[in-house]
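Undergrad: need the 3D shape of this:
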Amino acid sequence: MKSPGILPGLFLFKAKINAGDYKMKKVTRVAIQGIKASFHEEAAFKFFGNDIKTVECNSFKQTCEVLEAREVDYVVMAIENSIAGSLLPNYTLIREYNFAVTGEVYLPIQLHLMALPGVKLEDVKYVTSHPIAIRQCIDFFDEFPHLKVVESVDTAACAKKIRDEQLTDTVAIANTLAAELYGLNIIERRIESNKKNYTRFLILQNDKTEDLTEINKSSICFQVGNHVGALSKVLNIFAEQNVNLSKIQSMPVLGKRSEYYFYVDMEWTESEKYDIAIRKALKYTVNFNIMGEYLKNDIV
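TA: Take a look at the predicted model:
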């Protein structure tokens, strides 16, 4: 006959195991613009590793909506490309949703021309991809003026459409992941104009992290008065404290002539001097916002 005390103890022991299993099985959810095998998913894998769940979104705004609703833990968002430049609307999204920038990742962009097996370039009439990807390959297409360019919302989606609809007159510009996932042949490799092409992505989350032990880079946003030397005064404050400004991007304030938001990325080696510079800059700016402080990660 079993002791009456054993059974409750067993249940308690099993409950503890199940709770532990739940924690172990919890997977990081990351929203990406585009579908699987897009450059955004590739960037997510590079930053977080492959053991994540990527959530496909049709637009950058939708990635923000699912993050705000806490349906995902992070968003990976492209912010600039070495050929096409900054994605200006994304700066506005980050500021308006008040997300925290908690990291960055640089991804080398290698663009390939792909088609269904057996299709040759001389038989093709259309080339399709994201407009930024197309812009990065403009030199290649100067040699093929007969090709009609069709813009789409996502590089990988173009590859998927060719597979799904069995399009024999169309090629897509996308990455190796897309060719492998959707069963396409790469008929021309590395067609991007600049072989040192890369895109920088920001890692966003709802709340600023409390663990700030390892930071040496930040992204801030502010406005200054419209008078001579206003911006220069602020920038000189950071120079005096040996804080390097790695990027400055301006955007007009909607509906207000001659007013601008300034988005600045900065790096430092001494956190005390960074703190001093921030405190001093606050006196000469308005709508000052530290969008995020994080560890520099510029390895391409």
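
Undergrad: C-alpha only now, for contacts and for neighbours.
TA: Noted.

Undergrad: so residue 128 sits against residue 147, correct?
TA: No - assessed by CA atoms under 8 Å, residue 128 is found out of contact with residue 147, at 9.9 Å.

Undergrad: quick one, which of these two is more surrounded?
TA: Ranked by neighbour count (other CA atoms under 10 Å), residue 128 and residue 147 place residue 128 first, with 27 against 18.

Undergrad: one more to put side by side:
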Amino acid sequence: MLLQIMESEKLKIAIQGVKGSFHEEAAYKYFGQDIETLECESFKRTCELLKLGKADYVVMAIENSIAGSILPNYNLLRDYRFHILGEVHLHIQQHLLALPGTKLSDIKFVESHPIAIRQCDEFLSEHPEWIVKEGMDTASSAQAIVSEKLTNTAAIAGEAAAKIYGLDIIERRIETNKKNATRFLILSNDVVEQKNANKASLSFQTGNAVGSLAIILQCFAEQNVNLSKIQSMPVVGKRNEYDFYVDVEWKKQSDYDAAIRKVLKHSVNFNIMGEYVKNEKV
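TA: A predicted model of the protein is given here:
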């Protein structure tokens, strides 16, 4: 009974994918091992669990150093308006996994998440005879090989998935860029003030006047606030109108505060999505 109570008190973290996924690895890196990860078939499902209070937090990939921004997730950030509590950078090492005893010559099909496939384009191009299929997640592709006893199929996934599902790594480090990294956001229903915050994620719209975006960017520059990322997304149903998502970093809180005051004068639908401590470690 005591064990059940203790387990019920663990933080519940919604992740896209299954056990052994990179999302689970990112959750462990941020929260530690003493958590319960909730497996979800889609990013939208993770958001629904958080919205309904069935999860305490969501771990969501937002960009990869090879594949770029994960654009559909920006739409989810806009629709659900969760608070960004923090970020995690994870060094991604992709391996080719298969059932024990499987040889490279036995492979006819390779399956993984679309982003993982893109990360391994160069390696896959060396095997044009393989049929590459997109799956829900890296780890779920590994899981399917075991559950369906697929002797002619390999999955692109991480080492954790190989260990959990008992698969052999028949080719290591098949990612094109060995500095491959993914940035994950930690999402919360509640605004949680972060002491020593030095990074923020913001969203806003601009007017249609010439140079309107440049004026806003200049506001940051004048206050010594570094713009580390900018992403634009079309406003649904409005031609030639865009939401801009930016990440900014600062050394002095007063500089950041002054920049925000200036930007408010030149933007529309301004929103501070989260203020948090920049994650330096990959």
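
Undergrad: show me what contacts residue 88 of structure 2?
TA: Neighbour list for residue 88 of structure 2: 26, 29-30, 183-186, 279, 282 [criterion: CA atoms under 8 Å, 6 or more residues apart in numbering].

Undergrad: ok, and the most crowded of those?
TA: Comparing the contacts of residue 88 of structure 2 on neighbour count, residue 26 comes out first with 25 neighbours (neighbours: other CA under 10 Å).

Undergrad: so which of the contacts of residue 88 of structure 2 comes closest to residue 226 of structure 2?
TA: Residue 226 of structure 2 lies nearest to residue 279 out of these, by CA to CA, at 15.2 Å.

Undergrad: before we move on, what SS does the closest one have?
TA: Counting by DSSP: H, G, I helix; E, B strand; the rest coil, the backbone at residue 279 of structure 2 sits in coil.

Undergrad: please say which position in structure 1 it maps to.
TA: Under the alignment by TM-score structural alignment, residue 279 of structure 2 pairs with residue 297 in structure 1.

Undergrad: how about residue 179 of structure 2?
TA: Matched to structure 1 by TM-score structural alignment, residue 179 of structure 2 sits across from residue 196.

Undergrad: neighbours of that match, how many?
TA: Residue 196 of structure 1 has 12 nearby residues by other CA under 10 Å.

Undergrad: do you know how far it is from residue 207 of structure 1?
TA: Distance, residue 196 of structure 1 to residue 207 of structure 1, by CA to CA, to the nearest Å: 34 Å.

Undergrad: try residue 138 of structure 1
TA: Residue 138 of structure 1 is 40 Å from residue 207 of structure 1, by CA to CA.

Undergrad: what residues are up against residue 83 of structure 2?
TA: Residue 83 of structure 2 touches 187-192, 273-274, counting by CA under 8 Å, 6+ apart.

Undergrad: make a markdown table out of the residues you listed and add secondary structure.
TA: Shown next, in a markdown table, are those (three-state DSSP):
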| residue | secondary structure |
| --- | --- |
| 187 | strand |
| 188 | strand |
| 189 | coil |
| 190 | coil |
| 191 | coil |
| 192 | coil |
| 273 | strand |
| 274 | strand |
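
Undergrad: among those residues, which one sits closest to residue 230 of structure 2?
TA: Distance ranking of the contacts of residue 83 of structure 2 against residue 230 of structure 2, using CA to CA, places residue 273 first at 13.9 Å.

Undergrad: so how far is residue 13 of structure 2 from the closest one?
TA: Distance, residue 273 of structure 2 to residue 13 of structure 2, by CA to CA: 19 Å.

Undergrad: the two - which one has more neighbours?
TA: Taking other CA under 10 Å, residue 273 of structure 2 and residue 13 do not tie; residue 13 has more neighbours (26 against 21).

Undergrad: distance of that one relative to residue 87 of structure 2?
TA: Counting by CA to CA, the separation of residue 13 of structure 2 from residue 87 of structure 2 is 14 Å.

Undergrad: which residue lines up with residue 269 of structure 2 in structure 1?
TA: In structure 1, residue 269 of structure 2 lands on residue 287 (TM-score structural alignment).

Undergrad: in what helix or strand does its match lie?
TA: For residue 287 of structure 1, the host element (DSSP states H and E) is strand 286-294.

Undergrad: and the contacts of that strand?
TA: By CA under 8 Å, 6+ apart, strand 286-294 of structure 1 touches 95, 98-103, 208, 212, 214-224, 282.

Undergrad: now that strand: buried residues?
TA: By neighbour count on 16 or more other CA atoms under 10 Å, the buried set for strand 286-294 of structure 1 is 288-294.

Undergrad: kindly report the same for stretch 59-78 of structure 2.
TA: 59-64, 66-67, 69, 73-75, 77.

Undergrad: repeat that for stretch 259-275 of structure 1.
TA: Buried, per 16+ other CA under 10 Å, within stretch 259-275 of structure 1: 259-268, 273-274.

Undergrad: read off where that stretch ends up in structure 2.
TA: Counting by TM-score structural alignment, stretch 259-275 of structure 1 lines up with residues 241-257 of structure 2.

Undergrad: measure that stretch end to end?
TA: Start and end residues of stretch 241-257 of structure 2 are separated by 27 Å (CA to CA).

Undergrad: so which residue is dead centre in structure 1?
TA: Residue closest to the average C-alpha location in structure 1 (CA atoms, centre = their mean): residue 77, at 2.4 Å.

Undergrad: ok, it to residue 59 of structure 1 distance?
TA: Applying CA to CA to residue 77 of structure 1 and residue 59 of structure 1 gives a distance of 10 Å.

Undergrad: who touches both of the two?
TA: residue 33.

Undergrad: next up, the contacts around residue 202 of structure 2.
TA: 245-248, 270-274.

Undergrad: so which residues of the stretch 151-282 of structure 2 form helices?
TA: In the stretch 151-282 of structure 2, the helices defined using DSSP state H, counting those that start in this stretch lie at 159-165, 212-222, 253-266.
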